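J.: Provided below are the primary sequence and the corresponding predicted coordinates.
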Amino acid sequence: MTESTRLAAGDQSPQFTLPDQDGNTVSLADFAGSKVVVYFYPAAMTPGCTKQACDFRDNLGSLASAGYQVLGVSKDLPVKLKTFQETEQLTFPLLSDADLAVHTGYGVWGEKNLYGKTVTGVLRSTFVIDESGTVELALYNVKATGHVASLRKRLGLPA
């Protein structure tokens, strides 16, 4: 699979329908009229991804009160996502993109530096999509630690 084209603020968000941790289908269209934070992470139950997911979980109430829904997307299968959700008590949908079609559409599959080596994989990235489906923020190669605080600041939300 080749590296995908990156999105930028003002682009129309690629639509998707993916299975969640319970095997239910979730579409971006289900959230039309709402603001959505879609974040891509490399793998459930790894240290960085767990830290990031728990950070979103812990900030979910304040994000929701500001009008934001949160969706996590990885290449993990729903059964692994279910274990991740239960283990970490995650209260937002975790979506499975095993064939990487959505990753490619959002430009989050490509080359990255991992422990000094160039590898192809998931670029930890976050997108804020407005009520009309337009990308408001496209943040690539974000750090797991402190990401939600940084995102809140960019969105003008109180610390």
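T.: Arrived safely, thanks for sending.
J.: switch to C-alpha atoms for all contacts and neighbour counts from now on
T.: Noted.
J.: Need the contact partners of the helix or strand where N59 lies.
T.: Following DSSP states H and E, the helix or strand that holds N59 is helix 47-65. Counting by Cα atoms under 8 Å, 6 or more residues apart in numbering, helix 47-65 makes contact with 41-44, 69-70, 72, 88, 90-92, 144-145, 147-148, all of which sit outside it.
J.: cool, stretch 27-34 as well?
T.: Outside stretch 27-34, the residues within contact range by Cα under 8 Å, 6+ apart are 15-18, 67-69, 130-133.
J.: circling back: which is the next helix or strand following the helix holding N59?
T.: Past helix 47-65, heading to the C-terminal end, the next element that is a helix or strand (DSSP H and E) is strand 68-74.
J.: what number of residues lie near T87?
T.: T87 has 11 neighbouring residues, counting by other Cα atoms under 10 Å.
J.: Likewise for F40?
T.: Other residues lying near F40 total 28 when counted by other Cα under 10 Å.
J.: tell me the contacts of it?
T.: F40 makes contacts with 72-74, 103, 108, 122-126, as judged by Cα under 8 Å, 6+ apart.
J.: Let me know the closest of those to G10.
T.: Distance from G10 was checked for each of the contacts of F40 by Cα to Cα. The minimum falls on T126, at 14.8 Å.
J.: Please report how far the residue nearest the centre of the chain lies from K143.
T.: Most central residue of the chain, judged by C-alpha distance to the mean C-alpha position with Cα atoms, centre = their mean, is Y39 at 1.2 Å. Computed with Cα to Cα, to the nearest Å, the distance linking Y39 and K143 is 12 Å.
J.: what touches both of these two?
T.: By Cα under 8 Å, 6+ apart, Y39 and K143 have these common neighbours: R124.
J.: if we can go back for a sec, any of the contacts of stretch 27-34 buried? List them.
T.: With neighbours counted using 16 or more other Cα atoms under 10 Å, the contacts of stretch 27-34 contain these buried positions: 17-18, 68-69, 130-131, 133.
J.: here's the one I want to compare it with:
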Amino acid sequence: MSTLQEGNKAPEFSVKDQNGNTVTLSQFKGKKVVLYFYPKDDTPGCTAEACDFRDNYQGLQAKGIEVLGVSVDDEKSHQKFITKHSLPFTLLADTDKQIVEAYGVWGEKNMYGKKYMGTNRATFVIDEEGNIAHIIKKVDTKNATAQVLELLG
């Protein structure tokens, strides 16, 4: 998992969103950002997490918090996921693994005894100055928003 720690400067990135627009972390300076990493579009845990952020999105926005989801799926996959579940926030298509590697969430996984490389689920809360305020390594997919809000007080 990540060697990044709370208090570190969050690694900058420049990557395409679901619509092919370039998104950078620095464009959110002055806002809190929930940067959440998930393994794959439209799988049960990832859908539960995305829908939890969707259902609480207006409340997060009211607190000045922006939500960005990151997976290594491509733009087309993200578009389908957004449409199917009416997701109101941006999904970043990290197809070259730039962000997952910078944040240390790309690593060996194990499913049914089979080892493979993939994205480890994690959430980074980034403050208005671009520093990592909190790192959630054990994400509760059905209560992801509550986990974030609990840390922010």
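T.: Nice, thanks for sending it over. Just so we're clear, the structure is a prediction, and the values are computed from it rather than from any experiment.
J.: before we move on, the earlier item: of the buried ones among the contacts of stretch 27-34 of structure 1, which belong to strands?
T.: Using DSSP state E, the subset of these located in strands is 17-18, 68-69.
J.: which among the residues you listed gets closest to T83 of structure 1?
T.: Closest to T83 of structure 1 out of those is L18 (17.6 Å), distances taken as Cα to Cα.
J.: Next up, the contacts around the counterpart of that closest one in structure 2.
T.: Residue-level alignment of L18 of structure 1 against structure 2, with TM-score structural alignment as criterion, gives V15. Listed by Cα under 8 Å, 6+ apart, the contact set of V15 of structure 2 reads 22-24, 92-94.
J.: Write the PyMOL selection for whichever of those residues are buried.
T.: If you want just the buried ones from those in PyMOL, going by 16+ other Cα under 10 Å, the selection is:
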select buried, resi 23+92+93+94
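J.: closest to R6 of structure 1 among the buried ones among the contacts of stretch 27-34 of structure 1?
T.: Of all those, G133 has the smallest distance to R6 of structure 1: 16.3 Å, by Cα to Cα.
J.: Quick check: the closest one touching G10?
T.: No - with contacts defined as Cα atoms under 8 Å, G133 of structure 1 does not count as touching G10, sitting 9.6 Å away.
J.: The residue sitting furthest away from the middle of structure 1 and S4 of structure 1, how far apart?
T.: Taking Cα atoms, centre = their mean as the measure, the residue most remote from the mean C-alpha position of structure 1 is G116, 24.8 Å away. Counting by Cα to Cα, the gap between G116 of structure 1 and S4 of structure 1 amounts to 22 Å.
J.: next one: V38 of structure 1
T.: V38 of structure 1 sits 17 Å away from S4 of structure 1 when distances are taken as Cα to Cα.
J.: Can you show me the helices along structure 1?
T.: Ranges of helices within structure 1 are 47-65, 78-88, 101-105, 147-154, based on DSSP state H.
J.: Would you check how far apart the counterpart of L92 of structure 2 in structure 1 and V122 of structure 1 are?
T.: Matched across to structure 1, L92 of structure 2 falls on L95, judged by TM-score structural alignment. Applying Cα to Cα, one obtains 14 Å for the distance of L95 of structure 1 from V122 of structure 1.
J.: returning to what we had before: the residue nearest to the centre of structure 1 maps to what in structure 2?
T.: Taking TM-score structural alignment, the alignment pairs Y39 of structure 1 with Y36 from structure 2.
J.: Quick one: residues contacting the residue lying closest to its match once chain neighbours are set aside.
T.: Spatial nearest neighbour of Y36 of structure 2, chain neighbours left out: T123 (4.2 Å); criterion: Cα to Cα, 6 or more residues apart in numbering. For T123 of structure 2, the contacting residues are 34-37, 135-137, 139, taking Cα under 8 Å, 6+ apart as the criterion.
J.: make it 6 Å
T.: By Cα atoms under 6 Å, 6 or more residues apart in numbering, the residues touching T123 of structure 2 are 35-36, 135-136.
J.: same check, this time on K112 of structure 1
T.: For K112 of structure 1, the set of contacting residues under the criterion of Cα under 6 Å, 6+ apart consists of 118-119.
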